[in-house]
Structures are given as C-alpha cells and as structure tokens.
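> What follows is a predicted protein model with its sequence.
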Amino acid sequence: MYKFPDGFFWGAATSGVQSEGSTNQINQSIWNYWFEKDSKRFSEGIGPDIVCDTYNRFKEDVSLMKEINFNSFRTSIQWARLIKNFETGEVCDDAVRFYNEYIDELLKNKIEPIINLYHFDMPIELQEKFGGFESKKVIDLFVLFAQKAFELFGDRVKYWTTFNEPIVPVEGGYLYDFHYPNKKDPKLATQVAYNIILAHAKVINLYKTMNFSGKIGVILNLTPSYARSNSGDDLKAAYMADLFFNRSFLDPMLNGYFPQDLCEILKKHHLTPEINKIELEEIKKSKVDFLGVNYYVPRRVKAKEKKDEKFNNPEYYFDYYINPDGRFNPYRDNNEIYPIALYDIAKNIQENYGNIPWYLAEIGIAMDLKSEGDIKENGLIDDTFRTNLMKEHFIQLHKAIEEGSNCFGVHQWTFIDCWSWLNSFKRRYGFYRLDLETGERIKKKHGEWFAELAKNNYFN
C-alpha cells in the first residue's frame, strides 16, 4: 500500500487559454493572433477559439471533477479576458462574472482552486506595442493585472501562482521558435527571462502586502539533467544544462539570487540583461510560500562534439543524446519514460531548497486517439497504459515523501483533453476524452482508477 499524507491534494491542471475558448473575450492573446496569422503552424489547423468551451460548460465540468473525487484543481485567469484596458486596469464585467461563478462552483463542490496568473498568454496588444516581457513597462502592467485579480477573487482563492513554466516563453519565443513572437535572439531571451523573474517577484511582494490569508507560489517545469557517463566532460555538460534550464529560475525564485556561474557565462557572451540594484533587492526579498513542479521527461546530455561558433542557445555547452537503455513512450515522439527522475526532483528540493512545501503541479502520460482506442462496452476508454506508468511515478514520489520531502499534492495534466499550442489536439492527456465534433466528455478508465486513489488517499 502506498498511502499519502492526510489532506493531500488530488486533482488536475489546465489553463484558461487551453480550455475556456474565446467566447466574449474582449482582447486577444498572442495565440489567437498567431493562429489567425499562420494557422498552418498548428496541428490539423485547430486554434484556441472553441477548445473545451469551459466558458459555457464549467458547471458540467465541475460536476465531472466531483465524479472522480477531485479535492483541488488548477486553472488560470486570462490577462486578455479579465482586463479591458491594460493601462488603467479597467476590468471586463463579463469576465469578472465568469471567473466568480467558476470559482464559486468549485468551492461549492469542495474543490480547492489554485489560480495561476500567466500561462504563456501575453495579450497581443502588449506584445505588439511594447514587446511583451521584453519591456519593463509590461512588468508594471502585469502587476496591475495581478492586483485586480487579487482584489476580485482573493477573498475565496487561497492558492495563487504567478507563472506556469516561465522558461517556456523564453525558449519558445526567443530561442527555438515554437511560441510567438518567433524571434531567435539570445540577448532578448535573457532580458525576457530576467523581466519575468522581476515581474514574479513584484507580484509576490504585492500579495504579501495585501493581507490575504492565502498562499502564493510559482510553477516551474523541472527536468533533471543526466550525464551520458561519469567523465568530467559529460558531467560538466549535465551541470550546464541544469544551470540553464532549472537553476536559472529555481535559484532566484526560491533563494532570491542568480547563480554566479550563470551570471559569468552571460557576461562572457555579452548577454547580461539590463538590471539595477533596486530590482535585485525586489527579487531578493520575494519569498514564495510553495512551489509547483511540472515533470514529464528527463534530459539526457553529453559533452559537446563540435563547438558552435557563437552562442545561439544553451546547447552551446552540451549535446543531447538518447539513452540506449531507456524506455520510450511510442505515443509521444518516443520520449523517455523515467519515473526515478521524480524522486530526484523531490530530493533536490528537499536538500537544496530548504525543503519548501511543493506539489506536483503537472504530470501526464501522452497518448493519441488511436492508442486510446474506441469506447468500450462499459462506456469507458481503455487507457491502462497511462495508469500503469502513473503508478510507477507515484511510487517514486511516495518514496521521497517517506524520506521527508514536503510534497502536499498531485495534479495530473489534464482534466479533459485540451488544446495544446502548436500540437492542438495531437496528444491526449485527459481523464475525459473531448469529442471535437460534439464537445462530449467521455470518461477514460484511468479516471476510474484515479477516483479511487483520490477517495482513499492510497493505492496498492
């Protein structure tokens, strides 16, 4: 028996832009705009306009959450939906109504909402006018948005997060071209990363002055870096990958300072962002109450075989490699399956970051429609593959908790198959399948298993 601590959070995660659809949304995010501009980049030409239609179906969805015994759920408030005028902070009345009703429906069903403020969804007006988080002006506008959200919903929402996976807009928008604005510019990338960290810090410090009884944190995608061998060069490659992709946000957001090695590397390549002492003090004093962790796959690296002429991205310092002894998910680009990494993440937080309270904010096993198959006679979709792998991961998490890791919950990605950026609906993760033609929600077998886990707080 693998029993979890009393009061453990069991639920799922999504985001506003991936689930709500665009009904009555007064402003556009970069995703609406980019899809209109270049729909061919999106799998099967599917954009974010309808998606799960949570805007109209949230009561139905909350009842389905209750059916599989959720006691918590994460989503996000869309900046482009809530705020009517970004400069003044004037809010959209319809958005206020929607989010109030959604939050109240969750609470009525004893499902604790965890509300995130930014999930890759920069308003296009701010991206085009100021460059999004390239500009420190947008930091102030983000803080104003956060203030409005706290004032409107902070009496009921007890768990807030500032950003989900803040490194992803940096990678996607400024290094690797899978997010708008599709720039490959490492100098801009470092400035955007710094500005996001500063925006996070300012919102944390603001919330602490507003005397709410809730807690506030951040959600980071942590991907342990494993060296090909114990050679010095391979170990250095893994160190550098961890420095860029994990510690670049972990250290300032949890400990209040940037890794010295990273600062020296950026200086060497003339990539140091514009900073000042007042901003660094703001970052230093910001203290999160908890950390959310998203984990999917490990990162395997080796020493660089051929040195690049100049720094274009972190791969200047390492090469990726495929683990010859690894297991791979045939339904998601043959990504490696490595549950032990979850244990390693938990121990890293415990040993190097003060054993801060944390929860597994996302974990998911991707399948596609073909691999999940048709609806069975019992009315369920058989995704036993997903359940078996999830058990392996939860065993590793349980082991870390038994050893003192301060984990307080698990949110699986995702509740209903949701729209996923350029991949649209190529991959499915939900407890419920979404029929794209009818909007019907169809339960999967894994949802039945999860319902028992959430009800009993253990599994065998």
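Okay, I see it.
> C-alpha from now on. contacts and neighbour counts both.
Will do.
> Counting neighbours, which bits of stretch 391-404 end up buried?
His393, Phe394, Ile395, Gln396, Leu397, His398, Ala400, Ile401 (16 or more other C-alpha atoms under 10 Å).
> do the same with stretch 319-337
Buried residues in stretch 319-337, defined by neighbour count with 16+ other C-alpha under 10 Å: Asp319, Tyr320, Tyr331, Asn335, Glu336, Ile337.
> ok, and here's another one to check against it:
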Amino acid sequence: MNTFPKGFLWGGASADFQVEGGFDEGGRGLLSHDYETDGSLEEPRHHTMKMPDGTLIYPRSSFFYADEVPPEAEPVFLEDAYYPSHKAVDFYHHYKEDIALMAGMGFNVYRFSICWSRIYPNGEEEQPNKEGLSFYRNVINELKKYGMEPLITICHDEMPMNLALKYDGWSSRYLIDCYLKYCKTLFEHFGQDCKYWLTFNEINAVKGFGPCGTRKSDGHVRYLAAHHMFVASAKAVILGHEMMPDAKFGTMYAMSELYPASCKSEDVFHALLERRENWYFIDIMARGYYPSYAKQIWKHHGFDHLEISDEDKDILKRGQLDFVSFSYYRSNITQAGDPWFNVGGSINPYLETTPWGWPIDPLGLRHVMNTIYDRIQKPLFIVENGLGVVDQADENGYVEDDYRIEYLKDHFKAMRDAINEDGVDCIGYTMWAPVDLVSLSTGEMKKRYGFIYVDMNDKGEGSLKRTPKKSYYWMKEVISSNGSSID
C-alpha cells in the first residue's frame, strides 16, 4: 500500500514566540523568550540581563545549554539589541491569511502553542486575560472554518517571566497549581473544539534554559523541576479527561536517532546509556511510573535521590499519556567517553548534512518510530520535522526549494514504511513549519523551514508578504493523494 491510513492528520507546527509577535499587545505579559537576542550582540543567542552594579551578563539561551545565572541578575531590554519574539513574523495580525494559506495546501490539522502569558500575564492572576482568550478563540474559529483540527501545545518551553523570576520556574512545586489553573481555563474555553493536546514541548531537554525556567544548572534542581512537570502533566491529563472525555493527550519529546560510532562493545553500551536520557521521560509519562534505571540517571547528574510521594506516584499512574509525540530532525552518533545528551554528536561519514551541520537521515525516522512504538505501544504523532536552509527568493518572493521537497519525500517514505510495513500506529504529521518563522536556537530568519516564504530579514525588516514556495504546491499534491504522489 502506497498511501497513509484513512483519516491521517496532515499539517504544520509552530510556536507562539517564533511566529506570533504582538508581545506588548492584547494584555500579554512577558516571557523569558522576550529577553533573547538574535545573537548579534553575543554568539550564540543569549538573554540580556543586568547585575545590581549595572554589569551586563549574557547567559546562553540556546535550547541545549544553560549557564547558572546569579539570582540577583534581572532581565533587561537593551536599546541596541534586537529581540525576535517581539515581532516574530506577526501571526498575531496575519493569522487569517496564514490559516487560509495552510488550508490551501489541504491541511486538516495545525499545531500551535498558546502563549501562557497571553492568558495569565504574570501567571498568578485570579482571572484570565479576556483579550488573550479572544485572540485564540478567533484562531480556533478560523481553523474550524477550514476543517482543520487544532493541536494545542499548552506549554512550549515558556512561562510568564514573573514565575521564572519569583519562583525559579519549575524548581518550585507551586508552578503545578499555576499550570493547572491555566489548563482548566483552556479546557473550559476551547475544549469543545479541540481534541488533541500536548502538555509540554520537548520536555526531555531539561538541560536547556527554557523548558524548566530555572536559572540553575544543578542536576538535582533540573530533575526535580522535571518531576514537577511530570506531575503537572499527569494532573492536566486527568482533568482534561474529566472535562473533555473525547480528548487525547500527548507530550512532545525531542528525538534524534542515536547510533554507536562503531560495533565496539563500549560504544554500543554507551549508546544504550545515553538513550536512557530520552526513555526516562517517555517511560514516566507514557507508562506512568519511574523506571528501574532512574537512579542511574540521577547518579550521572550528581545526585542519588528525589522525593516522590505516594500521591505523586498515583497521579503519574492515572495521568498517563494517550499518545507519544516527538520531533525528529536528525540522527547522532556517540562513543564511549562522549558526554551524555551530546546533542551535537559526532560526524557521521555516511550522511549528508544541512547548512547548519545537522545530519539528514530519513531512515533514522523509521528507526525512531519503531523503537518508540515497540516500547510504549501507544499511537505516535510526529509533530515536528523539517529542513532549515537559506532560501533564495526571486523578485516575487517565490522559492524553488527542490531540496526541501527531496528531504520531505524521503522522510515521508520512511514514515509510510514504518506504518505500512512495520505496523507502527501513527496518527499524524505536522511539518516544522508551514510559514517561515524565527529560529529558536539562533534567532535568525535566514534559517527558513516554511512552505510559505515571509519577506523579512534577521532584523525584522521587510514587507511581511507571504508567498507560497514550490514545496507548497508539492505538499498540496501529497495531502490530496494521502501520500501516494510521493512515489
């Protein structure tokens, strides 16, 4: 069979702070991402913060690194810095146009994140921000007009800045209550129109500055923060199932296939240990309990114990995920002696790379799908995959992006083989991203992923005109044929 299953969900994915803009409109509060520069002041991308004596510091904000930030440091906006999230690509004012363009490709699902601080600006208000609720109601209504399912990411590596500063993010158990209040508000206002929900984005990247919102790089603090997120997610799933019996919940994981650098026993065993960094998160949330190797993970990160109450264990068991969603962009190789969670990995001589050095490995996607499904036996949803390159647009904004078409074609074939030949249950695919957006790791616009070109440069300059690329029309054929056209 050369098609995808009937009812397969085809669409695109984005994050609010990378597309939305309008950071000071509609009652929105500040996020930690709002203080991230485009990298022109300091490389790579950094937060801008000030010490009490006026000294500026630039803690790294790249997703996979974190410097320990002094508690007395305060975030500041600098006049000579550009902050990409403030404008992004202005989905806030272009959502109708963007959704119409997505519908033109035949999308039947769109994954987007709701900005927590647009609903609760400081995270602690008694009542939600009505303007924020109204904006997302309009977005959802527009999606429904075109027959698109909203796939909502409740928390995409962010939180109101007040919670990060006042409580050091998820290191405080207090955030569970703040998050549950936020979730309940979303379920009450949007639950009747939204079936698919993701509680967190790339939750396994706890070494990053963003997901936990804590300033500390201490292993115990970060894995305690992760535990609080596990409990919050499970409580959200329990509450969501009560309020919306037909709703389905997942959490998104950053997945890269990991190969041992050789068949040397030490390299193979090291790859096993490093894979457990990802399985730790999936096992706890999709199986509902801490795995036997948890203490090994903790020991590696410098501590030997987490306080986990019987009540928390019960919550984790009752709040298991309904499906497993993940991002897949690349594979890595590792060998004995490499650090765990070595995202950059080592060079794989058998694979080509993107301009940013990411190995291109479609078969790795099939491998990941099989490995997760064999282990968890719950439906999969691929919610991020795509190619970031420097697109060259003509005078009309049109891009001949055959390279993106080839990338997607190879990954779609691997995904289809995993489903049809290997028996993997996969319910959908959302490509990163339907519209060009600001890069998370670099703050650039030149690293483009979209089917739709946006006329804007790295400094936010341009007309913001949207123009479909060649891949837009190719993807339209893929969706209309449910995948048969890729042969």
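Perfect, I can see it now. Not measured: the values here are computed from a predicted model.
> Could you quantify their similarity as a TM-score?
Once the chains are laid over each other, their TM-score by TM-score structural alignment, normalised by the length of structure 1 reads 0.90; 440 aligned residues with a C-alpha RMSD of 2.4 Å.
> sorry, back to before: closest to Lys184 of structure 1 out of the buried residues of stretch 391-404 of structure 1?
Closest approach between these and Lys184 of structure 1, by C-alpha to C-alpha: His393, at 35.1 Å.
> Make sure that closest one is actually in contact with Leu342.
Yes: assessed by C-alpha atoms under 8 Å, His393 of structure 1 is found in contact with Leu342 at 6.8 Å.
> and the buried residues of stretch 319-337 of structure 1, which two are the farthest apart?
For the buried residues of stretch 319-337 of structure 1, and using C-alpha to C-alpha, no pair is farther apart than Asp319 and Tyr331, which are 24.3 Å apart.
> sorry, back to before: just put the buried residues of stretch 319-337 of structure 1 in TSV and tack on distance to Leu206 of structure 1 and secondary structure.
Putting the buried residues of stretch 319-337 of structure 1 into TSV (distance: C-alpha to C-alpha, whole Å; DSSP: H, G, I helix; E, B strand; the rest coil) gives the following:
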residue	distance to Leu206 of structure 1	secondary structure
Asp319	41	strand
Tyr320	40	strand
Tyr331	43	coil
Asn335	40	strand
Glu336	40	strand
Ile337	40	strand
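> ok, the residue nearest to the spatial centre of structure 2 - contacts?
Centroid-nearest residue in structure 2, with C-alpha atoms, centre = their mean: Asn201, separated by 4.2 Å. Residues counted as contacts of Asn201 of structure 2 (C-alpha atoms under 8 Å, 6 or more residues apart in numbering) are Thr153, Cys155, His156, Asp157, Pro211, Thr251, Met252, Tyr253.
> The first one -> structure 1?
Under the alignment by TM-score structural alignment, Thr153 of structure 2 pairs with Asn116 in structure 1.
> any idea how far its match is from Ser76 of structure 1?
4 Å (C-alpha to C-alpha, to the nearest Å).
> try Ala95 of structure 1
Distance from Ala95 of structure 1 to Ser76 of structure 1, by C-alpha to C-alpha: 13 Å.
> of these two, who's got more company?
Taking neighbours as other C-alpha atoms under 10 Å, Ala95 of structure 1 and Ser76 compare with Ser76 leading, 27 against 21.
> Looking at structure 2, name the residue matched to that one.
Under TM-score structural alignment, Ser76 of structure 1 pairs with Ser113 in structure 2.
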